[in-house]
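In: sequence first, then the predicted structure, then my questions.
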Amino acid sequence: MGERRPGMVFEPRSVVSVPSAFGKVHESIRPAEGFDRTDHRYRAATIQHMIAHMVHTQLRLRGQTLPQFLATAPDVPGFSPDRQRRMLRGETAAQFADLAFWASVFPQVAAGVAEYITSWIPKYTERGSASQPE
């Protein structure tokens, strides 16, 4: 039997250095101790942090609170107000459906997440060898 590796189930806010800043600050949050910037859990948490921050920012620009938005949100299976609050706080992991929903409401979400994911692609030097992004 091989080495047991951590699974995909994790609390997103627990893999960043300042869990209380999750979704609240514009800047990215450094990885928590034991994680690095290339860890798939940190990258997923960063995407979720970006979504949460952009959702809160866009709602504020609309003059709307999250509870107000959720009270009028479409009746979508799996889109409960309680789950969305936990997801936006980083207490429960986002799903692709969450990303798709919020990106349809706020296109900035899609653009920001796409830009971040694109940053993972190795850059090529003049000699043609790949170098890892920072």
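Out: Here it is on my side, so go on.
In: contacts, neighbours, all on C-alpha from now
Out: Will do.
In: start and end of stretch 10-29, how far apart?
Out: Chord length of stretch 10-29, first to last residue, is 17 Å (Cα to Cα, to the nearest Å).
In: list of residues touching it?
Out: The set of residues that contact stretch 10-29 without belonging to it, under Cα atoms under 8 Å, 6 or more residues apart in numbering, is 30-33, 35, 41-42, 44-46, 48-53, 56, 88-93.
In: alright, now check it against this:
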Amino acid sequence: MKYEPRSALSNPGGFGVLPGAIPPAADLTTSDLRYQGAVLQHAFARRVRLELVSAGKKVSSFVRDFEGDRNLDAARVRRVLRGATSATIEDFAFWGAQFPGVWRDLGLVPQQIADLDARRAASGVGPPPPRG
């Protein structure tokens, strides 16, 4: 059977929706890498969902603008966001490029964002407040 990240959580239905970390499924511990990966993807999925809502977009209308890009069909994105399939590095890169708060929430701040924040700080303007 194919692994689903949401299966590593005690509340699979809360994947990508509930705030914070969801405890591990009964057969896992917090040190299990499947659980740790699921928590990371859960946080990623939740932030992407919040960003889409904030932008007034649905998955299908948002990804339509990027048709032809690898792994960007709406059905697959929905599966990733609900934890039915694993996210890829490309998913993290794509969504972080669209919504920098995704990277920031996960502690994956690319150099461009760090440089922008440094310029803002140097000019006396702090980084924007977190969204969502």
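Out: Yep, it's here. Everything numeric here is computed off the predicted structure, so don't read it as measured data.
In: in helices only, show me the contacts of stretch 10-29 of structure 1.
Out: Using DSSP state H, the members of the contacts of stretch 10-29 of structure 1 that fall within helices are 41-42, 44-46, 48-53, 56, 88-89.
In: what residues are up against the residue nearest the centre of structure 2?
Out: Residue closest to the mean C-alpha point of structure 2, counted by Cα atoms, centre = their mean, is Phe44 at 1.8 Å. If you count contacts by Cα under 8 Å, 6+ apart, Phe44 of structure 2 has them with Gly16, Phe92, Val102, Asp105, Leu106.
In: show me the strands in structure 1, by range?
Out: According to DSSP state E, structure 1 carries its strands in the segments 123-124, 130-131.
In: residue range for the first one in structure 2?
Out: The one in question is strand 123-124 of structure 1. For strand 123-124 of structure 1, there is no aligned range in structure 2, judged by TM-score structural alignment.
In: alignment lookup: Met50 of structure 1 to structure 2.
Out: Alignment note: Met50 of structure 1 maps to Ala43 in structure 2; criterion TM-score structural alignment.
In: re earlier: who wins for most neighbours among the ones in helices among the contacts of stretch 10-29 of structure 1?
Out: Of all those, His49 has the most neighbours under the rule other Cα atoms under 10 Å, reaching 29 neighbours.
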